[in-house]
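[1] When you get a sec, could you give me coordinates for this:
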Amino acid sequence: MEYYKKGELLELNVDIPTLFNNDMKDDAVVMRVKNGSRVKNLIGFAIRNFKDDKTRQITFTGAGPAVSKTITCAEIMKRKFKNIHQITKLFRKEIEEYWEPLKEGLDRLKVTRNIPGICILLSKDSLDASQPGYQAAGVYDALWSTLDTDKQKRKQSGRNRKRQFHDKQKLVKKHVEKPTNIKKDKKPKNDIGIAGKTTGIVEADFDGDSAVCHESKKKDKVNLKRREEYQKKDENIQKEQELGECKKDRLLKTNISEQVEETIEYAPTQDAPTQDAPT
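    The predicted model follows:
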């Protein structure tokens, strides 16, 4: 396709009344949905016209990527207006593309494409129920009522889960937080900590379960055992220090006594001076 450029594009519109076997009236509002059209603008125009009592029917047609928008428009209209009859038809839309040659001697090309489309007829009056694609009035309401009940059930289950989660968090906070009502007993004798500070036994009135109180009692017992072990270690260290000081004193005393004895043994003896007798 290097030697061709895109030319004309022709869309062959489908005759919509022939799709519905003459169930569609002449005064029906025809909404042609395209890929670039906005749902908000389409619905606003359709609601304004469909509120009038004179307009009894409305159609939404779209092909290719606009099929999803046509379906959404029809579903919104059914939600806005109740007791509406519906007929859905499928069709194929032909599009002719012409490619112009860039060089002499080449022929003009024609390309035909068949695009699938959908057409939805909404009517306030009753329609032929024998036609394929017919949907009676009230079916839509029943469908949405079941969907609403399912949503409510899901919301309730989600709320219950949130409540259970929050209750668990509250219980955990109660166990972690310090008790408000605390009673301190007198400090026991010979209850000294690692840093030499006295520590007293604390009794608390818990508002929680008995299991939590039992666990706190266990922890208190473990802490008491640890304190006793540290006290024993401190006492042993003190005894060892006292024994070491006693040994040092004894050694010093023995060394001093030995030195004194040596000085006494090796000290020189001095004789007293003698005087000659007078003649």
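
[2] CA only for contacts and neighbour counts going forward, please
    Will do.

[3] Kindly provide the distance from the residue most central in space within the chain to K155.
    The residue lying closest to the centre of the chain (Cα atoms, centre = their mean) is K162, at 12.3 Å. Remark: distance between K162 and K155 (Cα to Cα, to the nearest Å) = 10 Å.

[4] Check H166 too.
    Relative to K155, and taking Cα to Cα, H166 is found at 16 Å.

[5] Kindly provide the distance from E215 to S130.
    Distance from E215 to S130, by Cα to Cα: 76 Å.

[6] who's more crowded, these two?
    E215 (11 against 7; other Cα atoms under 10 Å).

[7] tell me the SS of E94?
    Of the three states, E94 takes strand according to DSSP: H, G, I helix; E, B strand; the rest coil.

[8] Now it. Nearest residue, chain neighbours left out?
    Leaving aside its sequence neighbours, E94 sits nearest to N114 (Cα to Cα, 6 or more residues apart in numbering; 4.7 Å).

[9] before we go on, could you also do this sequence so I can check it against the first one:
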Amino acid sequence: MMHYKKGKNVEEELTRENIPIECLPADYLWMHVKGGTKVSNVLEFAKKTLDNGEHRSIVWSGSGGGVGKTISCAEILKRNYPIHQVTRLCYRKVEEYWEPQMPGLEEIVATRQIPCIHILTTLDELDKTILGYQDSKTKTSLWIEREAKPRGQQRNSQPGGSGENKKKFRQGQGQGSKQNRKSKHQKDQSKDNSRNAPEKMET
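    I've put the predicted structure just below:
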């Protein structure tokens, strides 16, 4: 590609019309989450919307670097509300244009497929047979793993991590120091006795 220069990017936009969820309600709040989105801010806005009754359904959409944050928003919301959820995965097309820098070369268009996720979270009941359905009691493996390991457990499992382990560790150090001092004292006393002993006289 040394004879080409990077040109424009043409990205397929995320819109309400291309959300691939067949059970979308007539009225819902659409939250487009990006890689730079602050999760706490969008969650606060979403909670206010549910609390004041303005909306009962929220659709979270994200692509590329925003996929992880989109999932986090939906999962955190499920921990605070009796949410019914439907998830859909798809791809968004991005075309990269490369302009030739030498005569005789043609323009190159590279097409990439960026992963996208759309998550419907609603307070209204949904058909449980819909593909990708989850209720508020269903958690992803990420949350299950975090809840299975209490905070600080990993530190306490190491030597000297908990208070009891630290106490035993210090006691062991103290006993070792006493034994070392006793052994050293015995050696010094043995040397002193050797010096003070009467010399053997030859007859």
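
[10] For the residue nearest to E94 of structure 1, grab the count of nearby residues.
    Around N114 of structure 1 there are 13 residues (other Cα under 10 Å).

[11] what does the one 10 residues further on give?
    By the measure other Cα under 10 Å, the count of residues near K124 of structure 1 is 18.

[12] Check the contact between it and I87; I expect there is one.
    No: the pair K124 of structure 1 / I87 is not scored as a contact, 12.0 Å apart, by Cα atoms under 8 Å.

[13] Then N21 of structure 1 would be within a strand, right?
    No: assigned with three-state DSSP, N21 of structure 1 falls outside any strand and is coil.

[14] do you know how far it is from V30 of structure 1?
    N21 of structure 1 is 16 Å from V30 of structure 1, by Cα to Cα.

[15] Kindly report the same for E177 of structure 1.
    69 Å.

[16] higher neighbour count, these two?
    Per other Cα under 10 Å, whichever of E177 of structure 1 and V30 has more neighbours is V30, with 15 against 8.

[17] Buried ones in stretch 220-240 of structure 1, by neighbour count?
    Buried residues in stretch 220-240 of structure 1, counted by 16 or more other Cα atoms under 10 Å: 227, 231, 234.

[18] How much space separates the first one from K170 of structure 1?
    I take that to be R227 of structure 1. Taking Cα to Cα, one finds R227 of structure 1 at 33 Å from K170 of structure 1.

[19] cool, and T59 of structure 1?
    57 Å.

[20] The two - which one has more neighbours?
    T59 (22 against 12).

[21] Quick check, that one in contact with K89.
    No: in this structure T59 of structure 1 lies outside contact range of K89 using Cα under 8 Å: 10.8 Å.

[22] Run through the neighbouring helices and strands of the helix or strand hosting K233 of structure 1.
    Assigned by DSSP states H and E, K233 of structure 1 falls within helix 210-265. If you count contacts as 3 or more Cα pairs under 8 Å, 6 or more residues apart in numbering; DSSP states H and E, helix 210-265 of structure 1 packs onto no helix or strand.

[23] now with 10 Å?
    Helix 210-265 of structure 1 sits against helix 139-176, strand 202-204, with contacts defined as 3 or more Cα pairs under 10 Å, 6 or more residues apart in numbering; DSSP states H and E.

[24] To E245 of structure 1, which of these lies closest?
    strand 202-204 (39.4 Å; Cα to Cα).

[25] mind listing the strands for the stretch 51-200 of structure 1?
    If DSSP state E, counting those that start in this stretch is used as the criterion, the strands of the stretch 51-200 of structure 1 fall at 57-63, 85-101, 109-123, 134-135, 182-184.

[26] Just say which of the ones you listed is most tucked in.
    strand 57-63 (a mean of 23; mean count of other Cα atoms under 10 Å).

[27] so it aligns onto which residues of structure 2?
    Counting by TM-score structural alignment, strand 57-63 of structure 1 falls onto residues 57-63 of structure 2.

[28] Relative to structure 1, what is the average displacement of that stretch?
    Taking mean Cα distance after the TM-score superposition for structure 1, the mean distance separating stretch 57-63 of structure 2 from the aligned residues in structure 1 is 0.9 Å.

[29] and R250 of structure 1, how many neighbours does it have?
    11.

[30] Surely T121 of structure 2 is in contact with V59?
    Yes: counting by Cα atoms under 10 Å, T121 of structure 2 does reach V59; the two are 6.1 Å apart.

[31] can you list residues touching both of these two?
    28-29, 74, 85-87 (Cα atoms under 10 Å, 6 or more residues apart in numbering).

[32] Tell me the one of those residues nearest L50 of structure 2?
    L29 (9.7 Å).

[33] which residues sit in contact with I108 of structure 2?
    Here I108 of structure 2 is in contact with 1, 4, 6-7, 95-100 (Cα under 10 Å, 6+ apart).

[34] L42 of structure 1 now?
    31-33, 60, 69-70, 73 are the contacts of L42 of structure 1 under Cα under 10 Å, 6+ apart.

[35] ok, the residues you listed vs K253 of structure 1, which is closest?
    The closest of these, once distances to K253 of structure 1 are taken by Cα to Cα, is K69, at 111.3 Å.

[36] The closest one: how many residues sit nearby?
    22.

[37] Over to the one 10 residues further on?
    By the measure other Cα under 10 Å, the count of residues near R79 of structure 1 is 14.

[38] wait, it sits on V139?
    No: using Cα under 10 Å, R79 of structure 1 is not in contact with V139, being 11.6 Å away.

[39] Find the nearest non-adjacent residue to V30 of structure 1, please.
    Closest to V30 of structure 1 by Cα to Cα, 6+ apart is T59, at 5.0 Å.

[40] typo on my end, E13 of structure 2
    Using Cα to Cα, 6+ apart, the closest residue to E13 of structure 2 is R92 (7.7 Å).
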